[in-house]
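Asker: no sequence on hand, only this structure:
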């Protein structure tokens, strides 16, 4: 592994006091890897807004970099403006800026339709106060009309003022390299940080992948299915697979990686140590 590799870790805001206590322990374990920041997700339609902010502020109070996700779907400009002002007042300097998923049964998408519009709005409201991360999709967004249109949509987010991007997870490392190359050909020079998803169990991973469009290669799917209910063996195999992906990224000069933790630390620690 490149000794200069830096890590960041994504959490979701816990719903219970027990969940919050667990997350504090997880943060303590992941802090050993000197993360650049911890990010905290934002529920569909802003359903976790208060818990996201509470979690972010607690992380910041512990002395870590904290980056709330901010989603614009179903939000008005004034609601986003209030949220930006609240984060500015607390000294938060980084945002993960997303369109977000349309909640089930939602009729109105709010004042913003695309993440590029949100990025543009944040820049107009706050200038260069925030470092803005946006999403990128090496295997293309599930709603994309074509690979080219998806790349053009990504470029719009960068042109609107995004500083860098974090990708959806992938298990085909060539998809990431090809996406970065295609983005560079469009004139995109912003860093594109690979998103890394540890393998916790196959059913959960298949459900996530069906929603987000991330491919589980057939060879990997067949191996994972073969483990059945033997989670320890599946996870040990998954550590090897994901560590190999991270190793290939590092060998290619990638010096930042973003882990989707699902509020767990053990498997991620094994992956990083295996590097």
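Answerer: Nice, I can see it. These numbers were taken from a predicted model, which means no experiment stands behind them.

Asker: going forward, measure contacts and count neighbours with C-alpha atoms only.
Answerer: Will do.

Asker: packing partners of the longest helix that the chain contains?
Answerer: Longest helix in the chain, counting residues (DSSP state H): helix 231-251. Where contact means 3 or more C-alpha pairs under 8 Å, 6 or more residues apart in numbering; DSSP states H and E, helix 231-251 is packed against helix 173-185, helix 218-227, helix 266-274.

Asker: what does the following helix or strand past that helix contact?
Answerer: Sequence order places strand 256-260 as the next helix or strand after helix 231-251, per DSSP states H and E. Strand 256-260 is contacted from outside by 5-11, 166, 193-198, 268, using C-alpha atoms under 8 Å, 6 or more residues apart in numbering.

Asker: wait, what's in contact with residue 180?
Answerer: Contacts for residue 180 were tallied using C-alpha under 8 Å, 6+ apart; they are 138, 192.

Asker: excluding chain neighbours, what is closest to residue 15?
Answerer: Counting by C-alpha to C-alpha, 6 or more residues apart in numbering, residue 51 is the residue found nearest to residue 15 once chain neighbours are left out, at 7.7 Å.

Asker: distance of that neighbour from residue 11?
Answerer: 12 Å (C-alpha to C-alpha, to the nearest Å).

Asker: more crowded one of these two?
Answerer: Remark: of residue 51 and residue 11, residue 11 carries more neighbours, 23 against 18, as counted by other C-alpha atoms under 10 Å.

Asker: got the buried residues for stretch 93-106?
Answerer: Of all the residues in stretch 93-106, those buried under the rule 16 or more other C-alpha atoms under 10 Å are 93-100, 103.

Asker: I'd like those written out as a markdown table, with secondary structure and distance to residue 119 added.
Answerer: Below are the buried residues of stretch 93-106 laid out as a markdown table (DSSP: H, G, I helix; E, B strand; the rest coil; distance: C-alpha to C-alpha, whole Å):
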| residue | secondary structure | distance to residue 119 |
| --- | --- | --- |
| 93 | coil | 14 |
| 94 | strand | 12 |
| 95 | strand | 10 |
| 96 | strand | 10 |
| 97 | strand | 7 |
| 98 | strand | 9 |
| 99 | coil | 10 |
| 100 | coil | 13 |
| 103 | coil | 21 |
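
Asker: quick check, nearest of the residues you listed to residue 136?
Answerer: Checking these against residue 136 by C-alpha to C-alpha gives residue 98 as the nearest, at 10.2 Å.

Asker: off-centre distance for the longest helix of the chain?
Answerer: The chain centre lies 19 Å from the centre of helix 231-251; the measure is C-alpha atoms, centre = their mean, to the nearest Å.

Asker: go on, stretch 230-238?
Answerer: Distance, stretch centre to chain centre, for stretch 230-238: 24 Å (C-alpha atoms, centre = their mean).

Asker: for the strand or helix carrying residue 80, which residues meet the burial criterion?
Answerer: Residue 80 belongs to helix 77-89 when assigned by DSSP H and E. Buried residues in helix 77-89, defined by neighbour count with 16+ other C-alpha under 10 Å: 80, 84, 87.

Asker: one more structure, for comparison:
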């Protein structure tokens, strides 16, 4: 198998210590030659300015192609598109366009009175500019808001592609078969843009299970049994083995690009990439 292309997701720092962690993570992973890196938006748009600062710093200081997350939350259409303008002026050429989660304290997502009503509307507005690559989210297992319907998730992804999305990044999953079933359903629905599998190197088993519960990812019995047997002492080694196997299973099925959710901790992602044949010059070993 050829060495895969990779990309990495970071989140913006909220304090000085977190800033050091982000820069250490970028410094460790940038030499692997990622196709792009993305920077998330906090829930409810709470890190809007921090995201902008992180995006411009990563672009300017590490010479990375940065895809900035952008949501529809808590902003008018004009305010949201002003952010796109500011990114364009800073040299950003990619946006990860998302609906976003409900602001803290709000039970359900609701559109701003003067804002975009959905990610589809946001994508359409960005696409009209003609100067941005637009990446979107995808859900190989039912999104919490889709009432358990994978078919609804595929249909909504098709709407986003028709609106102008140029690629999709999936939520994380545990089994390669989950991704392949979703990919096949997307092809059958006429979705012809690249779909990048989102990979979560498990930094903390307890944290991964909590994250899975929030986003609707199924935790298989084999993973529960394996981590129970490994205990805290064997958790890190098991996490690396599981992640490498998942990546290799995906590659065997024709996947050429892997997107890693780093959680601003580079060690495990770096170890997995080394196992996949990537080295710090961006070339295969």
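Answerer: Ah, there it is. It should be emphasised that the depicted structure is a prediction, and the values quoted were computed from it without experimental measurement.

Asker: give me the TM-score for this pair.
Answerer: The TM-score (TM-score structural alignment, normalised by the length of the first structure) is 0.94; 270 aligned residues with a C-alpha RMSD of 1.3 Å.

Asker: returning to that earlier point: need the counterpart of the residue nearest to residue 15 of the first structure in the second structure.
Answerer: Under the alignment (TM-score structural alignment), residue 51 of the first structure maps onto residue 50 of the second structure.

Asker: can you map out the helices along the stretch 1-150 of the first structure?
Answerer: 17-30, 49-61, 77-89, 115-126, 147-159 (DSSP state H, counting those that start in this stretch).

Asker: so which elements touch the last one?
Answerer: What that stands for is helix 147-159 of the first structure. helix 115-126, strand 131-136, helix 173-185.

Asker: circling back: tell me how far the helix holding residue 80 of the first structure is from the chain's mean position?
Answerer: In terms of C-alpha atoms, centre = their mean, the centre of helix 77-89 of the first structure is found 21 Å from the chain centre.

Asker: okay, the helices and strands packed on helix 147-159 of the first structure, which one's buried deepest?
Answerer: Burial among these, expressed as mean neighbours by mean count of other C-alpha atoms under 10 Å, is greatest for strand 131-136, which shows a mean of 23.

Asker: what range in the second structure matches that one?
Answerer: Under TM-score structural alignment, strand 131-136 of the first structure corresponds to residues 133-138 of the second structure.

Asker: give me the distance between the matching stretch and the centre of its chain.
Answerer: So, by C-alpha atoms, centre = their mean, the centroid of stretch 133-138 of the second structure is 9 Å from its chain's centroid.

Asker: quick one, what contacts residue 268 of the first structure?
Answerer: Residue 268 of the first structure sits next to 198, 259, 261 when contact means C-alpha under 8 Å, 6+ apart.

Asker: list the members of these that persist in the second structure.
Answerer: Shared with the second structure under both residues aligned by TM-score structural alignment, their matches' C-alpha atoms under 8 Å, the contacts from those are 198, 259, 261.

Asker: alignment lookup: residue 111 of the second structure to the first structure.
Answerer: With TM-score structural alignment defining the correspondence, residue 111 of the second structure maps onto residue 109 in the first structure.

Asker: nearest residue to that match in space, please, no chain neighbours.
Answerer: Leaving out its chain neighbours, the residue that sits closest to residue 109 of the first structure by C-alpha to C-alpha, 6+ apart is residue 74, at 4.3 Å.

Asker: touching, that neighbour and residue 105? I think so.
Answerer: No: in this structure, residue 74 of the first structure is not within contact of residue 105 by C-alpha atoms under 8 Å, at 11.6 Å.

Asker: now residue 46 of the first structure: closest residue in space that isn't a chain neighbour?
Answerer: Per C-alpha to C-alpha, 6+ apart, closest to residue 46 of the first structure is residue 71, 7.0 Å.

Asker: aligned to residue 213 of the first structure, what sits in the second structure?
Answerer: Mapped onto the second structure by TM-score structural alignment, residue 213 of the first structure lines up with residue 216.

Asker: swap that for residue 204 of the first structure, sorry
Answerer: Looks like residue 204 of the first structure aligns to residue 207 there (TM-score structural alignment).

Asker: quick one on the thing from earlier: among the kept ones among the contacts of residue 268 of the first structure, which one lies nearest to residue 116 of the first structure?
Answerer: Among those, and counting by C-alpha to C-alpha, the member closest to residue 116 of the first structure is residue 259, at 23.8 Å.

Asker: just give me the match in the second structure for that closest one.
Answerer: For residue 259 of the first structure, the aligned residue in the second structure is residue 260 (criterion: TM-score structural alignment).

Asker: gap between its match and residue 36 of the second structure?
Answerer: Distance of residue 260 of the second structure to residue 36 of the second structure, computed by C-alpha to C-alpha: 11 Å.

Asker: neighbour-wise, which of those two wins?
Answerer: Using other C-alpha under 10 Å, the more surrounded residue of residue 260 of the second structure and residue 36 is residue 260, with 23 against 17.

Asker: need the buried residues of helix 77-89 of the first structure in TSV with distance to residue 117 of the first structure, can you?
Answerer: What follows is the buried residues of helix 77-89 of the first structure, written out as TSV (distance: C-alpha to C-alpha, whole Å):
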residue	distance to residue 117 of the first structure
80	12
84	15
87	19
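
Asker: just to revisit the earlier point, next one: the match of residue 213 of the first structure from residue 202 of the second structure, what distance?
Answerer: Residue 216 of the second structure is 16 Å from residue 202 of the second structure, where distance means C-alpha to C-alpha.

Asker: okay, these two: which has more neighbours?
Answerer: Counting neighbours by other C-alpha under 10 Å for residue 216 of the second structure and for residue 202 shows that residue 202 has the greater number, 22 against 19.

Asker: excluding sequence neighbours, find me the nearest residue to the more buried one.
Answerer: Counting by C-alpha to C-alpha, 6+ apart, the nearest residue to residue 202 of the second structure once its immediate chain neighbours are dropped is residue 239, at 5.5 Å.

Asker: quick check: that neighbour vs residue 207 of the second structure, distance?
Answerer: Taking C-alpha to C-alpha, one finds residue 239 of the second structure at 13 Å from residue 207 of the second structure.

Asker: residue 176 of the second structure too?
Answerer: 21 Å.

Asker: what does residue 233 of the second structure give?
Answerer: Distance from residue 233 of the second structure to residue 207 of the second structure, counting by C-alpha to C-alpha: 16 Å.

Asker: hmm, back to that, quick one: the match of strand 131-136 of the first structure to the first structure mean distance?
Answerer: Here the mean offset of stretch 133-138 of the second structure against the first structure after fitting is 0.4 Å, by mean C-alpha distance after the TM-score superposition for the first structure.

Asker: with that, I have no additional questions.
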